[in-house]
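> Generate a structure from the sequence data that follows.
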Amino acid sequence: MSMSASTELDEIRIIEQGVPPTRFARGWHCLGLARDYKDGKPHSVEAFGTKLVVFADSMGDIKILDAYCRHMGGDLSQGVIKGDAVACPFHDWRWDGNGKCADIPYARRVPPLARTRRWLAMEKDELIFVWHDPEGNPPAPDVTISEIRTPDAEWTEWEWKALEIDTNCREIIDNVVDMAHFYYVHYGMPTYFKNVFEGHVAIQEQRGESREDVVKWDDPEIPRLLGNRSVAAYHGPSFMTDDLVYIYDRYEVESMLINCHYPVGPDKFVLMYGISIKKTEQVPAEIAEQLMEAMIGYIGIGFEQDAEIWKNKTRIENPLLCEEDGPVYQLRRWYEQFCVDVADVTPEMVQRSEFELDTSRPVEAWKAEVAANLARQAGEEERV
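Here you go, the predicted structure:
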């Protein structure tokens, strides 16, 4: 190899893919809507490299156990609920919500060591959460899920969707700071963008406008979407609440968007998203219900666009960034606190940090591109 070729190779940025972690993040993970688990049946959830059984006892309280029976390995999620216990389909050993074998119908007594792993469950605002900690510790008092929907208003029921994605779940976390992808992937135009990291919370504040060259409104009867305001916050490694206001030409729609996930394994996670709309004088119940159906479809398209990117991209530990790309490395440092022992959490991972991007240059470039696209589209229509 010549000296010039060697020098040129040295200057090429080489992607470092790294290895997806096999350890799953410490924190509260949402498993979905409470109503889906309160039907008197056990439910199977593959998460954290294992299988869980989720069921409600006679009082309607959610219980979560390891799915595999400690007797002979039967799958409890394929069994039935009997009283406050889930009964194994193999030999009818009955396990209560505390992880203790409560009864073996054919046995004189229950072995003293007949216990299985109980997972800490929490129900909040009609959602079910499970606590995961590789060290086996309970959550610290300040590690909580904050208020989801304000109690001083009436809201629609959750509209909820889920999809399984074959990649490591950190890919979705990077979106917290990725301002530019909203234009190229989701057809919005961020005009304001700020991140705040502190403790176990990561916040994304943004305002944006709709792209007229992509999103068309030809029917005057349909309200025209002008843009949005958003304050989204990850509470821990996997649960994001988004106070999202859609700005239409006739009214504003206040909503709560949930973006959450739980890992199935190192290279697979379940992504869930849901929306609830605040009922107001401008948006009464009947309009809120109609809007919710439309909005969950629109939001779903956005998540599917992300999933298509994740499916085809490579993992990259050393992304090459420009000034307008946001604090990617700082975000990953914040996220690292959930992937190490509590004793190894450093002050840099949890200290307060604020980053406000200057969006003037991107917006100028994007508006010019939108204008050019609209002119091209108008020319094509005239030729037709």
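
> going forward, measure contacts between C-alpha atoms and count neighbours the same way
OK.

> Quick one: the helices in the stretch 101-250 of the chain, in order.
When secondary structure is read from DSSP state H, counting those that start in this stretch, the stretch 101-250 of the chain shows helices at 170-173, 181-184.

> which residue is nearest the middle of the protein?
Cys260 (2.1 Å; C-alpha atoms, centre = their mean).

> what sits against it?
His29, Cys30, Ser238, Phe239, Met240, Leu271, Met272, Tyr273 (C-alpha atoms under 8 Å, 6 or more residues apart in numbering).

> Turn those residues into CSV, columns for neighbour count and distance to Ala153.
Listed next are the contacts of Cys260 as CSV, based on neighbours: other C-alpha atoms under 10 Å; distance: C-alpha to C-alpha, whole Å:
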residue, neighbour count, distance to Ala153
His29, 25, 26
Cys30, 25, 23
Ser238, 23, 26
Phe239, 22, 23
Met240, 25, 21
Leu271, 22, 28
Met272, 21, 24
Tyr273, 23, 21
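
> I'd like the residues you listed as JSON lines, with distance to Val176 appended.
As requested, the contacts of Cys260 are arranged in JSON lines below (distance: C-alpha to C-alpha, whole Å):
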{"residue": "His29", "distance to Val176": "17"}
{"residue": "Cys30", "distance to Val176": "18"}
{"residue": "Ser238", "distance to Val176": "12"}
{"residue": "Phe239", "distance to Val176": "12"}
{"residue": "Met240", "distance to Val176": "10"}
{"residue": "Leu271", "distance to Val176": "15"}
{"residue": "Met272", "distance to Val176": "16"}
{"residue": "Tyr273", "distance to Val176": "15"}
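
> how about this one, so we can line them up?
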Amino acid sequence: MSTNGISGYKIESRPPTDRYARGWHCLGLADAYRDGKPHTLDIFGRRLAAFADSTGAIRVIDGHCPHMGADLSTGTVQGDNLVCPFHGWQWGGDGGCKSIPYCKRVPPKARVGAWETSEQNRLLFIWHDPEGSPAPPEVAIPRIDACYSPEWSDWAIDEMLIRTNCRELVDNISDMAHFGVVHGSPVDYFANLFEGHKATQLMIGRSARLSGDAQLTALSTYFGPAYHITEMTGQMGDQQIHSILLNCHVPIDQNSFVLRYGVLVKKIAGLSDEQNRAMAQAYVEQARAAFYEDVAIWDSKIRIDNPLLCEGDGPIYQMRDWYQQFYTDVEQVRPSSVARRVVEMNLADIEPPVLRHVFEG
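Presented below is the predicted three-dimensional model:
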């Protein structure tokens, strides 16, 4: 059937720029790298190699030996060094070549790139900056006391490959409307705060899976471009459940990224260890099921640079303006992009929530 020249809204979908975000990126549980073996990291459009030295500190260096191009992540760990599987050159965590088995003198240029890492909340982070600057102290990953408390479960973390640009998932921090449609969780109150390197969301609503007939409260923050933590209060049966959710990603290339999703659950007083484990596992599975509904969308959606929005969608354009700072040279970041901005939507006209103080200047 002919449309007689009538056309719809013209979607703009430019290819992403060949640049990766400035910031800390999470590589999963730190202890997973302390197995005495090197680990292959295909991230930021290149190959890196991670290994733990004799002190347990995790080092990350460029993954190819400049001698003859061997993959260092397929080598072996000896003491503080990563040994090339091809000719046995030994590389330290600082990127310097420490010895060559058949040569007494190490060439002065024998160095590979070494990457800044950090451990916090039992997780390993790697710093990426296209300009090559070290991580400033004000963007350090904040400590979560629950990660070290016997009153909380250990992290339960899943890892998955998503075949799209990683910027697609960050829209969720300001996408109020998808909660009801995708998750069956109608929203009563929704607010965003953008300031500096952080973007925060406060959502109060309902979820049959995560809160039953009770109120669900979720306070979420992106600390930089790729590390997102949610403090959530829901309910299972007659028990109130406190949980902490991890949502973090690291790009493989411009069209794929590794997403890691984790859950911590606070143990319930009066229950045995076995009962608490069962309760935590059941809640983890419900939280995962809700999260995977987002994954299905991300894995098949297209990129839209000019989304056609309506009242009630949430501050998508403001969020994207905030997020662009991580893809811009530091000196070129516009002050308005990192200035404090608060957007509130009280859809059910409820009493201002207790956590609303987070948004007060």
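
> rewinding a little: what would the helices of the stretch 101-250 of structure 1 look like in CSV with distance to Val342 of structure 1 and mean neighbour count?
As requested, the helices of the stretch 101-250 of structure 1 are exported to CSV (distance: least, C-alpha to C-alpha, whole Å; neighbours: other C-alpha atoms under 10 Å):
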stretch, distance to Val342 of structure 1, mean neighbour count
helix 170-173, 19, 18
helix 181-184, 33, 15
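
> Of the ones you listed, give the one that comes closest to Met349 of structure 1.
Nearest to Met349 of structure 1, of all the helices of the stretch 101-250 of structure 1, is helix 170-173, at 15.1 Å by C-alpha to C-alpha.

> could you point out the longest helix in structure 1?
Using DSSP state H to define each element, structure 1 has its longest helix at helix 285-312.

> and that one, which residues are buried?
285, 288-289, 292, 295-296, 299-300, 302-303, 306-307, 310 (16 or more other C-alpha atoms under 10 Å).

> And for stretch 67-80 of structure 2?
Buried-residue list, stretch 67-80 of structure 2, by 16+ other C-alpha under 10 Å: Ala70, Asp71, Leu72, Ser73, Thr74, Gly75, Thr76, Val77, Gln78, Asp80.

> Going by distance to Met319 of structure 2, which of those residues wins?
Of those, the one sitting nearest to Met319 of structure 2 (C-alpha to C-alpha) turns out to be Ser73, at 37.3 Å.

> Now do the contacts for the counterpart of the closest one in structure 1.
Alignment note (TM-score structural alignment): Ser73 of structure 2 maps to Ser77 of structure 1. Counting by C-alpha under 8 Å, 6+ apart, Ser77 of structure 1 makes contact with Pro42, His43, Ser44, Leu52, Val53, Val54, Ala67, Cys88.

> Which residue of structure 2 sits opposite the fourth one in the alignment?
For Leu52 of structure 1, the aligned residue in structure 2 is Leu48 (criterion: TM-score structural alignment).

> how far away is the closest residue in space to its match that isn't next to it in sequence from Ala70 of structure 2?
Distances taken as C-alpha to C-alpha, 6 or more residues apart in numbering place Gly63 nearest to Leu48 of structure 2, at 4.0 Å, with adjacent residues excluded. Using C-alpha to C-alpha, to the nearest Å, we find Gly63 of structure 2 at a distance of 8 Å from Ala70 of structure 2.

> on that earlier part again, out of the helices of the stretch 101-250 of structure 1, nearest to Asn318 of structure 1?
Comparing the helices of the stretch 101-250 of structure 1 by C-alpha to C-alpha, helix 170-173 comes nearest, at 13.5 Å.

> what range in structure 2 matches the closest one?
So helix 170-173 of structure 1 sits over residues 167-170 in structure 2, by TM-score structural alignment.

> got it, and stretch 194-202 of structure 1?
Taking TM-score structural alignment, stretch 194-202 of structure 1 hits residues 191-199 over in structure 2.

> Pro141 of structure 1 -> structure 2?
Using TM-score structural alignment, Pro141 of structure 1 lines up with Pro137 in structure 2.

> so how many other residues sit close to that match?
Applying other C-alpha atoms under 10 Å, we find 7 residues neighbouring Pro137 of structure 2.

> circling back: quickly find the element holding the equivalent of the residue nearest to the centre of structure 1 over in structure 2.
Alignment note (TM-score structural alignment): Cys260 of structure 1 maps to Cys248 of structure 2. Under the criterion of DSSP states H and E, Cys248 of structure 2 resides in strand 239-253.
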